[in-house]
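Peer 1: just a sequence and a predicted model for now, questions to come.
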Amino acid sequence: MSFKNQIEFLKELQKNNNKEWMDANRKWYKEVRDEYINWLDSMNNRLSHIDKDYYDTPGKKGINRINNNLMFHPNKPVYKDHFGAGFDKKPNTADFYFELGIERCIFAGGLWRPEPKVVRSVREAIDYNGDKLQKILNKKSFKTLFGGLYEDAKLTKSPKGFSNDHKHIELLRNKTFGVETTFATAQTFNQNFDEKLIEVYKEMLPFRRYLNKAITV
């Protein structure tokens, strides 16, 4: 799938970001959405054969709404400038997210600003075997693809119960435990793009498994 229809739709939507235009082009929207869902179904099936613990996530369950939540973000446009979706969406676990945008696409995964109880569980895991997480983060192919943990707000001091000279203090100060990589949207037009998604999923899997074990054990 090349996503050309989806990109053209998003471009026109951003020129006409209002309900009137969407209503007039509802048939086109349904067409690109259905195509996207069919692709999500196909990838969901392929990923389920890679990970024995994969949580079946059909396209209709994985796809995100294209409407922005104006109740909490009243200054945002009515509609998003991308199609987003999640794979392996087992509740209360580290996620794997794909976003198809006009200029770029994003692969991301992990835990984004989880509730304090979850953060505490991850920090306890780091305290117990942080070397294992650090080894995952330091792996050459992982660093090449993701760089490192997603840059987000951190504690300025050590978390409660942990000393400032803790071996893994920099990891412990994180509030978000996630990674992200981006590609130019033009790459989605290549025939091997599905393989790229699978490559990213596999590379991220040990990281997500570490987090999931931390918050479920």
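Peer 2: Perfect, thanks for sending it.
Peer 1: C-alpha only now, for contacts and for neighbours.
Peer 2: OK.
Peer 1: now do the strands in the protein.
Peer 2: Applying DSSP state E to the chain gives strands spanning 82-87, 95-101, 104-111, 177-184.
Peer 1: what sits against the residue minimising distance to the centre of the chain?
Peer 2: Central residue of the chain (Cα atoms, centre = their mean): residue 97, 2.6 Å from the mean position. Applying Cα atoms under 8 Å, 6 or more residues apart in numbering, one finds that residue 97 lies in contact with 84-87, 106-109.
Peer 1: need those in a markdown table (columns: neighbour count and distance to residue 211).
Peer 2: Converted to a markdown table, the contacts of residue 97 look like this (neighbours: other Cα atoms under 10 Å; distance: Cα to Cα, whole Å):
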| residue | neighbour count | distance to residue 211 |
| --- | --- | --- |
| 84 | 19 | 22 |
| 85 | 21 | 20 |
| 86 | 23 | 17 |
| 87 | 26 | 16 |
| 106 | 16 | 20 |
| 107 | 20 | 17 |
| 108 | 21 | 14 |
| 109 | 23 | 11 |
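Peer 1: could those go into a markdown table alongside distance to residue 73?
Peer 2: What follows is those, written out as a markdown table (distance: Cα to Cα, whole Å):
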| residue | distance to residue 73 |
| --- | --- |
| 84 | 18 |
| 85 | 20 |
| 86 | 22 |
| 87 | 25 |
| 106 | 22 |
| 107 | 23 |
| 108 | 22 |
| 109 | 23 |
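Peer 1: ok, back up a step: which one of the strands of the chain lies closest to residue 76?
Peer 2: Of all the strands of the chain, the one in closest proximity to residue 76, counting by Cα to Cα, is strand 82-87 (13.5 Å).
Peer 1: which elements pack onto the closest one?
Peer 2: When contacts are defined as 3 or more Cα pairs under 8 Å, 6 or more residues apart in numbering; DSSP states H and E, strand 82-87 sits against helix 59-62, strand 95-101.
Peer 1: pasting the second one now:
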Amino acid sequence: MQFEKSSLQYLKDLKQNNNREWFSATKSTFVKAQNNAKDFYATIRENLEKHDEIEKFKLFRIYRDVRFSKDKTPYKAHFAGHFSRLGKHLRGGYYLRIRPGESFLAGGFWEPTKEDLFRIRKEIEIDATEILAILNDENYVKYFGGKFQGEELKTAPRGFDKEHPNIELLRKKGFIAVRNFTDEEVLSEFFLQEIDNSYKALRPFFDLFSDILTTNLNGESILNE
């Protein structure tokens, strides 16, 4: 199973002809590319379910909501999908976007609730040893560069010491791992395996944050069994 060259070419053409007339005239080409994407993401899910529990998958619509955007182009020139892990015990999610020249996968916690974000920050404040070990893990460094991406505060969050030794982690508003891909990598016969290897490398990160977000600072479960 591969993401087809013709599907990537369609996305390139859509970027250059992002209007309803062209889209309507090439609808059959879109359907073919979309079906390829659906099959490709379905295979990703099959691979994921061999080593994780996935509750649901969402392939995002190609139509853009332009109501509040300055960019009025009606279509997204990419395919993107998100895989949610199963149940309240397993936190974190997997994401993949295929866009010519700008493809990437990601995983983690994009916009944590204020409660979740506070809990993570308290863990960092008290003892960041386990989180730092994740960032220094050999596979995490190999696939994700040994860092979290995402938005940051310019200073310490309210109630936290701006001189804390791990202030760079405390300033994070989200905790996201990102890996970029070239078009050549997207079209490679090894792309599916590289995606799966990357997602496997996220598991220590997900397992630790799942434990943090389902327990209090004493390590006691906060979930109702």
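Peer 2: Received the coordinates, thanks. As the structure is a prediction and not an experimental result, all values here were calculated from the model.
Peer 1: go through structure 2 and flag its longest helix.
Peer 2: Taking DSSP state H as the criterion, structure 2 has its longest helix at helix 27-48.
Peer 1: separation between the equivalent of residue 144 of structure 2 over in structure 1 and residue 3 of structure 1?
Peer 2: With TM-score structural alignment as the matching criterion, the partner of residue 144 of structure 2 in structure 1 is residue 146. Taking Cα to Cα, to the nearest Å as the criterion, residue 146 of structure 1 is separated from residue 3 of structure 1 by 24 Å.
Peer 1: equivalent analysis for residue 15 of structure 1, please.
Peer 2: Computed as Cα to Cα, the residue 15 of structure 1 to residue 3 of structure 1 distance reads 19 Å.
Peer 1: coming back round to it: the longest helix of structure 2 vs structure 1, average distance?
Peer 2: After superposition onto structure 1, the average distance of helix 27-48 of structure 2 to its aligned residues comes to 1.4 Å, using mean Cα distance after the TM-score superposition for structure 1.
Peer 1: give the buried residues for that helix.
Peer 2: When neighbours are counted by 16 or more other Cα atoms under 10 Å, the buried residues of helix 27-48 of structure 2 are found to be 30, 33-34, 36-38, 40-41, 44-45, 47-48.
Peer 1: packing partners of that helix?
Peer 2: Here helix 27-48 of structure 2 touches helix 5-16, strand 54-59, strand 79-85, helix 191-201, going by 3+ Cα pairs under 8 Å, 6+ apart.
Peer 1: what comes into contact with the shortest one?
Peer 2: So the one you mean is strand 54-59 of structure 2. Judged by Cα under 8 Å, 6+ apart, the contacts made with strand 54-59 of structure 2 from elsewhere in the structure are 38, 45, 48, 79-87.
Peer 1: repeat that for the first one.
Peer 2: Among residues not part of helix 5-16 of structure 2, those counted as contacts by Cα under 8 Å, 6+ apart are 23, 29-30, 32-34, 36-37, 76-78, 99-100, 187.
Peer 1: could you rerun that using 7 Å?
Peer 2: By Cα atoms under 7 Å, 6 or more residues apart in numbering, the surrounding residues in contact with helix 5-16 of structure 2 are 33, 77-78, 99-100, 187.
Peer 1: format the residues you listed as a markdown table; extra columns: distance to residue 112 of structure 2.
Peer 2: Converted to a markdown table, these look like this (distance: Cα to Cα, whole Å):
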| residue | distance to residue 112 of structure 2 |
| --- | --- |
| 33 | 33 |
| 77 | 27 |
| 78 | 25 |
| 99 | 26 |
| 100 | 29 |
| 187 | 33 |
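Peer 1: between those residues, which has the most around it?
Peer 2: With neighbours set by other Cα atoms under 10 Å, the maximum within the contacts of helix 5-16 of structure 2 is found at residue 77, which has 23 neighbours.
Peer 1: which residue in structure 1 lines up with that one?
Peer 2: Under the alignment (TM-score structural alignment), residue 77 of structure 2 maps onto residue 81.
Peer 1: tell me who's in contact with its match.
Peer 2: For residue 81 of structure 1, the contacting residues are 10, 14, 101-102, taking Cα under 7 Å, 6+ apart as the criterion.
Peer 1: how close does residue 8 of structure 2 get to residue 97 of structure 2?
Peer 2: For residue 8 of structure 2, the distance to residue 97 of structure 2 (Cα to Cα) stands at 12 Å.
Peer 1: more neighbours, the two?
Peer 2: When residue 8 of structure 2 is set against residue 97 and neighbours are counted by other Cα under 10 Å, the residue ahead is residue 8, at 23 against 19.
Peer 1: of the contacts of residue 97 of structure 1, which are reproduced in structure 2?
Peer 2: Counting by both residues aligned by TM-score structural alignment, their matches' Cα atoms under 8 Å, the members of the contacts of residue 97 of structure 1 that carry over to structure 2 are 84-87, 107-109.
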